[in-house]
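K.L.:
sequence and predicted model, in that order:
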Amino acid sequence: MNSKKVADMFGLSVDTLRYYERIGVIPPVNRDENGYRNYQTHDLNWVFLAKSLRSAGLPIESLIEFTALAGLSGTQNVAEAQKQILNNQLQEMDKKMAEMKKIRAILQYKVDTYDEHLDKFKSGELTLENVEKLWEMKHSLAD
């Protein structure tokens, strides 16, 4: 598959694909007799993985390290190092998701109580001085 089709398939630019290959985010792609990149299934897996991990926040440097490790012949240390990179990102993602869950609960609370709060402000029952303290509520909202 050529670069244009791969770029379209994954929602990337051809320049991004070339950049990923040039800096080592994905391994070198084999070329056909005319010198054009010819992406095979394993190349597509690398592109998909790189795009997914970048979307998840994995730094370019970690992707380069992960890919470089893949090029080393299979010692247990290499496999463990690659797995550790993935585990580190998984832990980081879990932290972000837990925080997003808390923020989502606060937003849902605000949406659910918006009209009620607005009515209370209009009636004078709530004022700027006696409004709820969201920072004190957020723990109970998200748990």
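P.N.:
Perfect, thanks for sending it.
K.L.:
going forward, measure contacts between C-alpha atoms and count neighbours the same way
P.N.:
OK.
K.L.:
how about the contacts made by the closest residue in space to A68 that isn't next to it in sequence?
P.N.:
Leaving aside its chain neighbours, A68 sits nearest to G24 (7.2 Å; criterion: Cα to Cα, 6 or more residues apart in numbering). Counting by Cα atoms under 8 Å, 6 or more residues apart in numbering, G24 touches I64, T67, A68.
K.L.:
which of these fall in strands?
P.N.:
Per DSSP state E, strands hold no members of the contacts of G24.
K.L.:
so which of those comes closest to S123?
P.N.:
Closest approach to S123 among the contacts of G24 (Cα to Cα): I64, at 59.8 Å.
K.L.:
that closest one against I23, yeah?
P.N.:
Yes: shown here, I64 and I23 form a contact pair, counting by Cα atoms under 8 Å, at 7.3 Å.
K.L.:
hold the first one in mind and look at this next one:
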Amino acid sequence: MTITEVSKKYGLSADTLRYYERVGLIPTVNRNKSGVRDYTQEDCNWVEFIKCMRGAGLPIEVLIDYVTMFQQGDSTIDERKSLLVDQRKALAEKIEEMNKTLERLDYKIDLYEKGLIMNEKELREKNQ
């Protein structure tokens, strides 16, 4: 696949894909005889993984460490698992915070809705 095709498939700009490759978030993509990037399915799997992890808020630096360890082979399995466990814990804490914020927003919205209903009721009573 070309960079344009991968860009469209994953909703990432070509610049983002080049950046990900440059900083080591995805392994170096092979190029065809014309020098155009030629993404394999494995390359696309990395793009999908990085996009998912970034969407969940994992820092680029952490993901670079993960990819680097992955490329070092099986000797880093425990370290990679530990990194993922730590990131999962941080994400779970963030989700908990976001749920509390969501509850607070729902509460505030409910107050506004109740207030509007009361105001509308008072207006109707005055107009009768």
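P.N.:
It's in. Bear in mind the structure is a predicted one, so any value in this text is a computation, not a measurement.
K.L.:
could you dump the contacts of G24 of the first structure into a markdown table with distance to S55 of the first structure and neighbour count added?
P.N.:
Formatted as a markdown table, the contacts of G24 of the first structure follow (distance: Cα to Cα, whole Å; neighbours: other Cα atoms under 10 Å):
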| residue | distance to S55 of the first structure | neighbour count |
| --- | --- | --- |
| I64 | 15 | 19 |
| T67 | 17 | 18 |
| A68 | 20 | 16 |
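K.L.:
dump the residues you listed into JSON lines; add distance to D43 of the first structure as well.
P.N.:
Output for those, formatted as JSON lines (distance: Cα to Cα, whole Å):
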{"residue": "I64", "distance to D43 of the first structure": "15"}
{"residue": "T67", "distance to D43 of the first structure": "12"}
{"residue": "A68", "distance to D43 of the first structure": "15"}
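K.L.:
which one of those is nearest D119 of the first structure?
P.N.:
Of these, the one sitting nearest to D119 of the first structure (Cα to Cα) turns out to be I64, at 55.1 Å.
K.L.:
for stretch 28-44 of the first structure, which outside residues touch it?
P.N.:
So stretch 28-44 of the first structure is contacted by M1, N2, S3, V6, E21, R22, I26, P27 (Cα under 8 Å, 6+ apart).
K.L.:
now swap in stretch 86-103 of the second structure and tell me
P.N.:
With Cα under 8 Å, 6+ apart, stretch 86-103 of the second structure has contacts from A56, G57, L58.
K.L.:
now check the first structure for the residue matching the last one.
P.N.:
The alignment partner of L58 of the second structure in the first structure, by TM-score structural alignment, is L58.
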